[in-house]
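Novice: based on what follows, work out the 3D shape:
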Amino acid sequence: MRIFTKLSAPLCLLFVFLCLKIAFSSSIHASSFSTTHLCSHEEALALLQFKTSFSVDDTASKIESWREGIDCCSWDGVSCDNVTGHVIALNLSCSFLYGTFPSNSTLFFLRNLQSLNLAFNNFKLSKIPSEISQFTRLKHLDVSSFGFSGQVQGEIAHLPKLVSLNLSYSDLILETATFRNLVHNLSEVRELVLSGVNMTSVNPRFFIDYSCSLGECVKRKLSKHPLQQLYILDADYGRRLPESIGDLKSLQSLSLSCNLEGSIPASMGNLSQLTDLELYSSNLSGQIPPSLANLTQLTSLYLSNNQFSGPIPASIGNLRQLTSLNLYSNNLSGQIPSSLANLTQLTSLYLSNNQFSGPIPSSIGNLRQLTSLNLYSNNLSGQISSSLANLTQLPSLDLFNNQFSGPIPTFQGNLSQLTDLDLSSNNFNRQIPSSLANLTQLTSLDLSYNLLNGSIPNSFANLVNLSYLNLSSNHFSDLVVPDMFSLLQNLEILDLSHNNLIGKIPNCLPKSLSVLNLQANYFDGNIAFEFLEGCGLRNLNLHGNQMDGLLPRSLVNCRMLEVLDVGNNNISDTFPHWLESLPDLQVLVLRSNKFHGFVQSTKESPSFPKLRVLDLSSNYFVGALPVRYIENFNAMMDPHGEDGGSSEYMMVSTRTNSYQYSLVVTWKGFEYELQGILTVFSSIHLSNNMFEGEIPDVIGNLSSLKGLNLSHNNLTGHLPPSLGNLTNLEWLDLSSNALTGNIPDALFNTFGNDSYEGNLGLCGIPLSKYCDEIETPPSSFQEKDELWRFGWRVVVLGYGCGVVFGLLMGYLVFGTGKPKWFVSLFDGRPSQSGTKMRKARRLVQRRS
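Specialist: Got it, this is the predicted structure:
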């Protein structure tokens, strides 16, 4: 039920836009009306009584100006005949009216009404009153958009002077008999808008069958054919387009969408008066018929979001009046025809999301009026034609997800209006030309997922308007002048991840930065950033480098921080409890470093209130599991998340782009990079440490947990029954601890044996050991205890001799075998080059 008393912010903006559009359109109908003559007392009274029939949701409603004692011809939305004073036009669109529309409304006293617009009000899905037939002089009727429902009454066909009728976007149902009467009686109709009307019961033999088109039916049955004079037909219905649609010779605008199927009939080329053809978002298939080239008056052609296949006919170059050609999201193939160069009036060309191959024809450079060109997500290849430099009006150029190769063109700096350049996911190689920095208006530049190498040119410092810069997943090796980024004072997103960059991280970054992603490079040394008061950083990702030293305490100044990932480095520090006050921190990854000591809160107030992902694995943390933190992980206690459980991803939106966060997770010993973090995703990964004691019962309160890994520690005691409350859990690993007792049936019979292996004291399903057979082999626990003592001795040695040397000495001196956490720390670390991960990401991201 579409009732809009409360609207979301985006829908409100759309609502306001449509209201303004309707108000402007309605003003055309009323433009010739004057209000110089006082309206009659009876009509003023009828309007005032009509006003009392509804409540008003907003003081901006037009009827708020309706006051007794004031000439009704001066009221908002009311227009009168300048001779008689009769009310002849009433525009109440977007007037925030709320209430059932009464069948005995005093509005029907306005017998001289010629134009009535009731669109965008909330009449609680009332039926259109049959009394509307009393408006015998009505020429324009608009009852669209949410207000009415039910069957369209036959009385609406008894409006003989009707020129335009808009029933769109409602819950109205139009049946065969009523539609037949509309065709029969409304001989003056020139604009018929039925978008969204339920017409599934209209007999196709009458409406749009192969044997009987609208025009033929009218000719045969009524001996006249008013709809052949139709100028605009806008409707949604589930029918095939008949060959006989070409009989509507006067049609100037045709807009059909949603449920069309089959192919476009060749007879469509007979609609010689057509200026706008929109057949979008349906299931139309087959090839685009060459006969469309006969529609030489066309200014816009929209065939997007269908299943058209085959090439674009070369004859499309005959449509020399076209200003907009939209063919995106189909299965079109072949090369882009050079005949498009004839369409010199084109301002927008959308060919994206198809299967076009070959190069971009150089003739595209003739389309000098283009302000929109989208060719992304195709199989286009070769080098980019230098003729694109002629398109000097382009504000954006999107060529991503193709197979272009060779150097990035310089464009000679001719694209002076270009603000957005996206060449990502191609095969460009060589170095970035320094002349690219001549495009000084750029606010967004994306060259990610290519084969670019060499240095990032210092000329990029000239791109002072740049807000978004993504150079990830290439082979860059040097920044040349690292501090150049400090000159880009408008930079909000900087992604240099998955390259071969070496040396020190720039220590001076713009204060405007929201995202800094340097993952999977070779940066080393200390994290030298000084995060100043008012830091706006929301995502800091240094995962998979060679950083050492301490985690900078100035991070507490980044009060908007949502993601902090410093995993797979050499950072040696204690647990950063000073981060617990950050109000928006949701992801904290410290895995595979040299963090050590206890993990415990230092304050009484709730800590990490929004944390959903915690990964402390493969470090040297000791002591009990952090109960005080766990009992305050409120964001992990809501199985639906903050957004009510919808599948949305964490991202940041800037003034030019949106950027989706990524996350490296470990499962079954393998690393995976999630290209998006769902807002309902939560996990705790504390494996490969030296935690001891029991698993706290409070962990069962974390009902939204998707993953829990406590393996390779020294946890003891029974599994708490509360773990059975974790009904959203998708993976569990408690292996290689000293846990004992029965595995609770409530949940864990859904996990395999490998979730519990290495706990000789555990029994029950899925283990093969029954609980009445359990024995505690002293030697096994003695071995575990030896491993534990090994860990502590290593730590002691580490403080005197260095951690690595201490580990080695512990292994050699105490000789307890090769502990798994030792193996994972050294033998199982991912390649710092990130090459394998880049290849995997390419396979996932690129189309087969």
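
Novice: could you use CA atoms for every contact and neighbour count after this?
Specialist: Will do.

Novice: I'd assumed residue 811 was in contact with residue 818.
Specialist: Yes. Residue 818 is within contact range of residue 811, at 7.1 Å (criterion: C-alpha atoms under 8 Å).

Novice: the two: which has the busier surroundings?
Specialist: residue 811 (18 against 11; other C-alpha atoms under 10 Å).

Novice: to compare against the first, here's the next sequence to fold:
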Amino acid sequence: MDIVDLSDNQLNGILEFGNISSPPQLRKLDVGNNNLRGPIPAAISKFTNLVQLDLSHYKTQAPVDFNIFSHLKRLEDLDLSYLNTTTAIDLNDFLSYFKRLERLVLSGNPVSATNKSPVSGPPLLRYLELSGCGITEFPEFPRNQHMEWLDISNNKIKGQVPGWLWTLPKLAYLNLSNNTFTGFGNSTTVSIVNLIASNNNFTGKIPSFICDLRYVYTLDLSNNKFVGLIPRCLGNLKRSLLYLNLRQNRLHGGLPETIFESLRTLDVGHNQLTGRLPRSLIHFSSLEVLNVESNIFNDTFPFWLHSLRELKILVLRSNAFHGPVLQTSFPKLQIIDISHNHFNGSLSSDYFVKWSAMSSLGDNYDQRFDNYMGGSYYHDSMVLMNKGIEMEFVRILKIYTALDFSGNKFEGEIPRSIGLLKGLLMLNLSNNAFTGHIPSSLGNLTALESLDVSQNKLSGEIPQELGSLSFLSYMNFSHNKLTGLVPGGTQFQRLDCTYFEDNPGLFGPSLDEDCRDIHMPTPHETPESEDEEEEEVLSWIAAVIGVIPGIAFGWVIGYILFSYKPEWFIDPFARNKRRISSSTTH
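Specialist: Below is the predicted model of the structure:
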């Protein structure tokens, strides 16, 4: 047997090899991504014919003697990531064990990568991952290797990216994200295909050398402090660039009119960009994700984007978009967020008829491929208001669907055609001026998990059909003019009372059981204002007792007891009614 591959299962327990008298002929051993635990068996040192070894996510729970790997001289591919050990790996010593190693993954382990002495041996290492290893300085040894893939993300490295890095002739993938780098240094590279440098402290303008990259697929400079305009020279990359993420910087000006023929993701959210969306976007025929949130764009609704047949995510949130949202068709759109703008007008009853991607129930992706939006080296991410909180999706499932029209000035009725979006998971129409009834067609949204129609002018009953939506775990109906019986589904009975407030006409078991204590005093408890009023009366009685004797005393007492009738004494529910009717209105 040459190969044993048990990876990506749920195996648990301790890894044991039994008695080994002679070196096994095994060339590949892969038990990675399981639930194995305990010490790594020392007998692994006898597998001297191994070419590939994967022990990733092995829960050692104890110090590791890394010398046991020194006998595996034929190893070409070694993955020891996330061993759950406190034993630091001295990278210089560890690399000296091997003569043929081409791929090494040590991510998630403490690694010492000092530059005090060079690594001996021939320059063969092509693939190195040191993500999350607590490294504080950029290791020097990769400059003498045949490096093609280098991941040094999630460490504590600061200062300039070393200039020699850009001279590596075969370097195609470089991940510098989640460090504290401040600059790129002198750069002359023309080889990098995927550059991920997000979540650092890079300042100044986007460096011009990036425009000289020949065949870059991924460029992620998000969450830095870059200033200035988006370089027009990025148009040099228009035939190769697939993913461009400049999110969360300090860029200003407008979006360039450059036509990116292959671009799939364009994310420029959280900058200071102004003007209109360039109409050249209609030529981005491969575009799947367009995110321009939290800028200062001032434009009308880009209905013309319907020509982008691959568009799946559209985020216009928190800008100065305005005017009516004209009816259009988005055949593949799964997520749309146009919240917190100045859109107005009404939506026709058939507005959502042609939004076909949201009408399916989660079967619009190929199981053979990655389930997340993006590609092999880059995953799309975004922030959505979901279930009442701002939630960051670090990865976006290809089957996730959401519609957020909140924080605008829409009026008229909620379109009945919204009930056609059977694959919808999140719906937010809050903070508008919608009127009329909540459409009963919402009962067709069997996959719906979150519904927010608060802060509108809706009237009538909450549709009883919503009571049968078993996945609906969050609902907010507050600050409307709703009346009638609240549906009796279990999910309604679990709702916090604030999600019904300022709808004085609502009633039903859900409110009676769960919300009664909020609106009325608990037993043996008297409201503060009534306590003070009662104390004043008793003090007056005491004064009268001290001054008026005999019959006059009796007459005064009788008169006081007859005329003083606290509201809580007459009708214990009167205070509750007054609170409901005087709640904050929209």
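
Novice: TM between them?
Specialist: Once superposed, the chains reach a TM-score of 0.75 (TM-score structural alignment, normalised by the length of structure 2), with 486 aligned residues with a C-alpha RMSD of 3.3 Å.

Novice: where does the lengthiest helix in structure 2 end up in structure 1?
Specialist: Taking DSSP state H as the criterion, structure 2 has its longest helix at helix 528-547. When structure 1 is aligned by TM-score structural alignment, helix 528-547 of structure 2 has no counterpart there.

Novice: now the next helix or strand after that helix against helix 528-547, angle please.
Specialist: Where DSSP states H and E defines the elements, the next helix or strand beyond helix 528-547 of structure 2 is helix 550-563. Here helix 550-563 of structure 2 runs at 170 degrees with respect to helix 528-547, directions being taken by axes from the mean of the first three to the mean of the last three C-alpha atoms, to 10 degrees.

Novice: show residues contacting the next helix or strand after helix 550-563 of structure 2.
Specialist: Later in the chain than helix 550-563 of structure 2, the nearest helix or strand by DSSP H and E is helix 567-570. Identification of contacts with helix 567-570 of structure 2 by C-alpha atoms under 8 Å, 6 or more residues apart in numbering yields 574-575.

Novice: buried stuff in helix 567-570 of structure 2?
Specialist: Applying a neighbour-count criterion of 16 or more other C-alpha atoms under 10 Å, one finds residue 568 buried in helix 567-570 of structure 2.

Novice: which other helices and strands contact the helix or strand just after it?
Specialist: Helices and strands here follow DSSP H and E; after helix 567-570 of structure 2, the next one along the chain is helix 574-581. Contact analysis of helix 574-581 of structure 2 by 3 or more C-alpha pairs under 8 Å, 6 or more residues apart in numbering; DSSP states H and E lists helix 516-519, helix 567-570 as its packing neighbours.

Novice: turn the ones you listed into JSON lines, including distance to residue 68 of structure 2.
Specialist: Shown next, in JSON lines, are those (distance: least, C-alpha to C-alpha, whole Å):
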{"stretch": "helix 516-519", "distance to residue 68 of structure 2": "66"}
{"stretch": "helix 567-570", "distance to residue 68 of structure 2": "80"}
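
Novice: among those helices, which comes closest to residue 538 of structure 2?
Specialist: Closest to residue 538 of structure 2 of those is helix 567-570 (C-alpha to C-alpha; 16.1 Å).

Novice: helices or strands next to the one helix or strand residue 810 of structure 1 maps to in the packing?
Specialist: According to DSSP H and E, residue 810 of structure 1 maps onto helix 803-814. Applying 3+ C-alpha pairs under 8 Å, 6+ apart, one finds that helix 803-814 of structure 1 contacts helix 778-801.

Novice: name the surrounding residues that touch the helix it packs on.
Specialist: Outside helix 778-801 of structure 1, the residues that touch it by C-alpha under 8 Å, 6+ apart are 690, 714, 738, 760, 803-807, 809-811, 814, 816, 819.

Novice: drop anything exposed from the residues you listed.
Specialist: Buried members of the contacts of helix 778-801 of structure 1, scored by 16+ other C-alpha under 10 Å, are 690, 714, 738, 760, 803, 806-807, 809-811.

Novice: list just the nearest of these to residue 484 of structure 1.
Specialist: Residue 484 of structure 1 lies nearest to residue 803 out of these, by C-alpha to C-alpha, at 36.5 Å.

Novice: wait, which of the helices and strands packed on helix 574-581 of structure 2 is closest to residue 472 of structure 2?
Specialist: Taking C-alpha to C-alpha, helix 516-519 is the member of those nearest to residue 472 of structure 2, at 23.4 Å.

Novice: cheers, nothing more for now.
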